[in-house]
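Novice: after the sequence you'll find the predicted model.
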Amino acid sequence: MVEERIRQVFAGAGAEGRLHAVPVRVDTEGARGAEGTGGAEGAGGAEPDGREVAVDADTPVVIASIFKVLLALEFARQAVAGQLDPRERVRVTAADRLGGWGTAGCLDDVELSLRDLAHFAMSVSDNTAADLLLARVGLDTVQLLARELGLERTRIVGGPRDLLESMLAEVGVRDEREFAARYPALPDDRKRRLAVLDPRHTTASTPRDITRLLRLVWTDRAGPPQACALVRDLMHRQVFRHRLVSGFPDDVTVAAKTGTLPGLHMEAGVVRYPDGAHYAIAVFARTRDLAASRPTVDAAIGRAAGMAVGHLRADGEGR
């Protein structure tokens, strides 16, 4: 079975994997535009014809930066509804910076629009941009959106700064500088017990919930068509090409969002083949090695995704 072969791919990379992949029925215009938020879906979020590849697809997983898809969607919905002006200016100061990509790593204060915060949050996974955008749209509205869309196993506990502060508190340090000095000396078992790595205590979901979210966005059932189109565009802008993209031929387009924490490597997205077929995929890998960069695991994520979609395509041709 393809599921067993996928498990072997992850095992060969020293990881344990969770995966869900399903077809997305998108019309030739790029989205279906049906009324409501998911009424056409089958039980448990499966596509009507029942095709899927599921490897522990209902097991809770930490989703890290993949939560930014929901954040971007809520921003887009509010912008389309006129509840906020996407051109509204925001100043990013030293107090806001978390370190990392985009504005998070700037040395000086910068000013940009809300829509550019969304761009940086999605394209380079800018944590500072995500925090500031979340403060503007509201954590409670993002949480309500997850429930509205039927993401029953999804929980959003806060933004990147909230997760960082929980790590600081657990390690017993006051700031990022102290954390950077103390964290490397912690025993690995202690690191693995951090709440941000446990789906019972942090922002979490399941692979099946995440592919449901993607299908709703790609078929204009997650909100107004303009809002869904904006999220799709933002996901196409992601610059990281080392996970899902690696598993597909050059003529397959991938719109996705990565997530990374120590020992956790993940990506979720939608791939489009030249024949117009679309597939939603969510892949999560956990390793005992807590290194943030694991090229062999990244390659396994791509290979597993490619195998899953290849199976769905072959199954579809046989029907």
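Specialist: That came through fine. Since the model is a prediction, treat every value here as computed from it, not as a measurement.
Novice: all contacts plus neighbour counts: C-alpha atoms, from now on.
Specialist: Noted.
Novice: list the contacts of Thr103.
Specialist: 92, 97, 110, 120, 126, 128-129 (C-alpha atoms under 8 Å, 6 or more residues apart in numbering).
Novice: so which of those are in strands?
Specialist: Using DSSP state E, the subset of those located in strands is 92, 110.
Novice: filter the contacts of Thr103 to the buried ones?
Specialist: With neighbours counted by 16 or more other C-alpha atoms under 10 Å, these contain buried members at 92, 97, 120, 126, 128-129.
Novice: save those residues as CSV, and put in distance to Ala227 too.
Specialist: Below are the buried ones among the contacts of Thr103 laid out as CSV (distance: C-alpha to C-alpha, whole Å):
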residue, distance to Ala227
Val92, 25
Arg97, 28
Phe120, 17
Asp126, 21
Thr128, 22
Ala129, 19
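Novice: let's see which of those residues end up in helices.
Specialist: Here DSSP state H is the test, and the buried ones among the contacts of Thr103 give 120, 128-129 as lying in helices.
Novice: which residues does stretch 190-199 contact?
Specialist: Against stretch 190-199 from outside (C-alpha under 8 Å, 6+ apart): 60-62, 163, 166-167, 170, 183, 201-203, 205, 261-262, 264.
Novice: highest neighbour count among those residues?
Specialist: Counting neighbours by other C-alpha atoms under 10 Å, the top entry in the contacts of stretch 190-199 is Val62, with 29 neighbours.
Novice: ok, how many other residues are close to the closest residue to that one other than its chain neighbours?
Specialist: Nearest residue to Val62 in three dimensions, chain neighbours excluded: Ala204, at 4.4 Å (C-alpha to C-alpha, 6 or more residues apart in numbering). Residues within reach of Ala204, counting by other C-alpha under 10 Å, total 23.
Novice: likewise for Arg221?
Specialist: Using other C-alpha under 10 Å, Arg221 has 24 other residues around it.
Novice: and it, which of the three is it?
Specialist: coil (DSSP: H, G, I helix; E, B strand; the rest coil).
Novice: tell me how far Arg161 lies from Gly269.
Specialist: Distance of Arg161 to Gly269, given as C-alpha to C-alpha, to the nearest Å: 24 Å.
Novice: of those two, who's got more company?
Specialist: Higher neighbour count among Arg161 and Gly269: Gly269, with 27 against 17, using other C-alpha under 10 Å.
Novice: please tell me how far the more buried one sits from Leu186.
Specialist: Distance from Gly269 to Leu186, by C-alpha to C-alpha: 34 Å.
Novice: and here is the other one:
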Amino acid sequence: MVEERIGEIFRRAGISGSLHVTDVDAPAREVAVRADESVVIASVFKILLVLEFARQVVAGQLDPVERVLVRAEDRLGGWGIAGCSDDVEVSLRDLAYFAMSVTDNTAADLLLRRVGADVLPMLAAELELPRTRIVGGPRQLVETMLADVGARTEAEFARIFPTLSDERIRAMRVLDPAHTTSSTARELTRLVALIWRDEAGPAAACAMVRELMARQIFWTRLAAGFPPGVRVAGKTGTLPGLHLEAGAAEYPDGRRYAIAVVARIDGLSTRRIDVDLAMGEAARTAVEALRGD
């Protein structure tokens, strides 16, 4: 069975994971491996964030070219403008681009302030994602991490973190689905499928999200598993010991598949190419099973 093959892929890479893959246009056709387990989703929440931004733009509530000044006190660690040394001025639309393409936490935090943090739980409820919970944005998660290790600043956190035991790190709230932003693999594929079917909001808003997800630069997870000619769009999430991605694969024959893969590993590394490649292999294995039905 395909589930057994996926389990073997996970075992070879030392993964304890969950997976859900469904045909976008025939959702009853699925491959599920522990798909209903609650999981931390980390930066994958940015799909909901950018979707809400796109919906507000299409509704005329936000001007996508509105300018935002990013100052030193706004910056969180990470990629994109998060790593800039000087003040930067960008549009709301470019904040959405940076948040999705390079998982820029500063961009996501500023965009969340503009769309309204209280709106995302309501959006999840509207889209019938009852087990998807949003607990603040990147800044709230960073503040939680600092508090959990007793650090006052990010620099102090960077000094303390390498000295912590694995047990202490795994006890942090940011790694506990009950205390942080979380969902299930099944609900993540539902979200992706709704966006790909233009059912998560106006068609123009869904198209905007699809285009931004296709511009993600990280290719070693889902995208690595598929052959040339298959268009893969997605959003990664990464925390110590946790690798995940949700997205879609579009084949030249027009068939489309929503995919979510969550990989938990014994170690706490965030750079495990073997784990990333196994995620892509598992995704492709599930999709090929659906295509062969």
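Specialist: Looks like it came in fine. Being a predicted model, the structure only gives us computed values, none of them experimental.
Novice: need the TM-score between these chains.
Specialist: Here the superposed chains carry a TM-score of 0.99, computed using TM-score structural alignment, normalised by the length of the second structure; 293 aligned residues with a C-alpha RMSD of 0.8 Å.
Novice: alignment lookup: the residue nearest to Val62 of the first structure to the second structure.
Specialist: Under the alignment by TM-score structural alignment, Ala204 of the first structure pairs with Ser182 in the second structure.
Novice: residues touching the spatially most central residue of the second structure, list them.
Specialist: The centroid of the second structure falls nearest to Val44 when counting by C-alpha atoms, centre = their mean (1.5 Å). By C-alpha under 8 Å, 6+ apart, the residues touching Val44 of the second structure are 235-237, 244-246.
Novice: just the contacts of stretch 190-199 of the first structure: which are in helices?
Specialist: 163, 166-167, 170.
Novice: quick one: the helices in the first structure?
Specialist: 2-12, 68-80, 114-123, 127-137, 139-148, 160-171, 176-182, 188-192, 207-218, 225-236, 295-317.
Novice: so can I have JSON lines of the ones you listed showing distance to Asp251 of the first structure?
Specialist: JSON lines is the format used below for the helices of the first structure (distance: least, C-alpha to C-alpha, whole Å):
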{"stretch": "helix 2-12", "distance to Asp251 of the first structure": "23"}
{"stretch": "helix 68-80", "distance to Asp251 of the first structure": "24"}
{"stretch": "helix 114-123", "distance to Asp251 of the first structure": "21"}
{"stretch": "helix 127-137", "distance to Asp251 of the first structure": "31"}
{"stretch": "helix 139-148", "distance to Asp251 of the first structure": "33"}
{"stretch": "helix 160-171", "distance to Asp251 of the first structure": "34"}
{"stretch": "helix 176-182", "distance to Asp251 of the first structure": "42"}
{"stretch": "helix 188-192", "distance to Asp251 of the first structure": "39"}
{"stretch": "helix 207-218", "distance to Asp251 of the first structure": "19"}
{"stretch": "helix 225-236", "distance to Asp251 of the first structure": "14"}
{"stretch": "helix 295-317", "distance to Asp251 of the first structure": "13"}
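Novice: quickly compare the ones you listed and say which is most buried.
Specialist: helix 207-218 (a mean of 27; mean count of other C-alpha atoms under 10 Å).
Novice: mean deviation (superposed) between it and the second structure, please.
Specialist: The superposed helix 207-218 of the first structure is, by mean C-alpha distance after the TM-score superposition for the first structure, a mean 0.5 Å from where its aligned residues fall in the second structure.
Novice: ok and that helix relative to helix 139-148, angle-wise?
Specialist: Using axes from the mean of the first three to the mean of the last three C-alpha atoms, to 10 degrees, the direction of helix 207-218 of the first structure lies 100 degrees away from that of helix 139-148.
Novice: tell me the one of the ones in helices among the contacts of stretch 190-199 of the first structure nearest Arg155 of the first structure?
Specialist: Nearest to Arg155 of the first structure among those: Leu163, at 13.4 Å, using C-alpha to C-alpha.
Novice: give me the aligned partner of the closest one over in the second structure.
Specialist: So, by TM-score structural alignment, Leu163 of the first structure is matched to Leu141.
Novice: what do you get for Arg136 of the first structure?
Specialist: In the second structure, the residue paired with Arg136 of the first structure is Arg114, using TM-score structural alignment.
Novice: quick one, what contacts the match of Leu163 of the first structure?
Specialist: 174, 180.
Novice: any idea how far Asp86 of the second structure is from it?
Specialist: 24 Å.
Novice: repeat that for Phe10 of the second structure.
Specialist: Phe10 of the second structure is 43 Å from Asp86 of the second structure, by C-alpha to C-alpha.
Novice: swap in Leu212 of the second structure?
Specialist: Relative to Asp86 of the second structure, Leu212 of the second structure is positioned 26 Å away (C-alpha to C-alpha).
Novice: before we move on, what about Leu239 of the second structure?
Specialist: Taking C-alpha to C-alpha, one finds Leu239 of the second structure at 27 Å from Asp86 of the second structure.
Novice: again with Arg168 of the second structure
Specialist: Counting by C-alpha to C-alpha, the gap from Arg168 of the second structure to Asp86 of the second structure is 35 Å.
Novice: likewise for Thr238 of the second structure?
Specialist: Plainly put, Thr238 of the second structure is 26 Å away from Asp86 of the second structure if you go by C-alpha to C-alpha.
Novice: neighbour count for these two, which is higher?
Specialist: Thr238 (20 against 10).
Novice: wait, the more buried one sits on Leu244?
Specialist: Yes: here Thr238 of the second structure reaches Leu244: they are 6.4 Å apart, a contact under C-alpha atoms under 8 Å.
Novice: touching, Glu3 of the first structure and Asp56? I think so.
Specialist: No: using C-alpha under 8 Å, Glu3 of the first structure is not in contact with Asp56, being 9.4 Å away.
Novice: aligned partner of Glu126 of the second structure in the first structure?
Specialist: By TM-score structural alignment, Glu126 of the second structure lines up with Glu148.
Novice: what about its match, distance to Val157 of the first structure?
Specialist: Applying C-alpha to C-alpha to Glu148 of the first structure and Val157 of the first structure gives a distance of 17 Å.
Novice: same check, this time on Arg115 of the first structure
Specialist: Taken as C-alpha to C-alpha, the span from Arg115 of the first structure to Val157 of the first structure is 23 Å.
Novice: could you do Gln8 of the first structure as well?
Specialist: The value you get for Gln8 of the first structure to Val157 of the first structure, if C-alpha to C-alpha is used, is 33 Å.
Novice: all good on my end, thank you.
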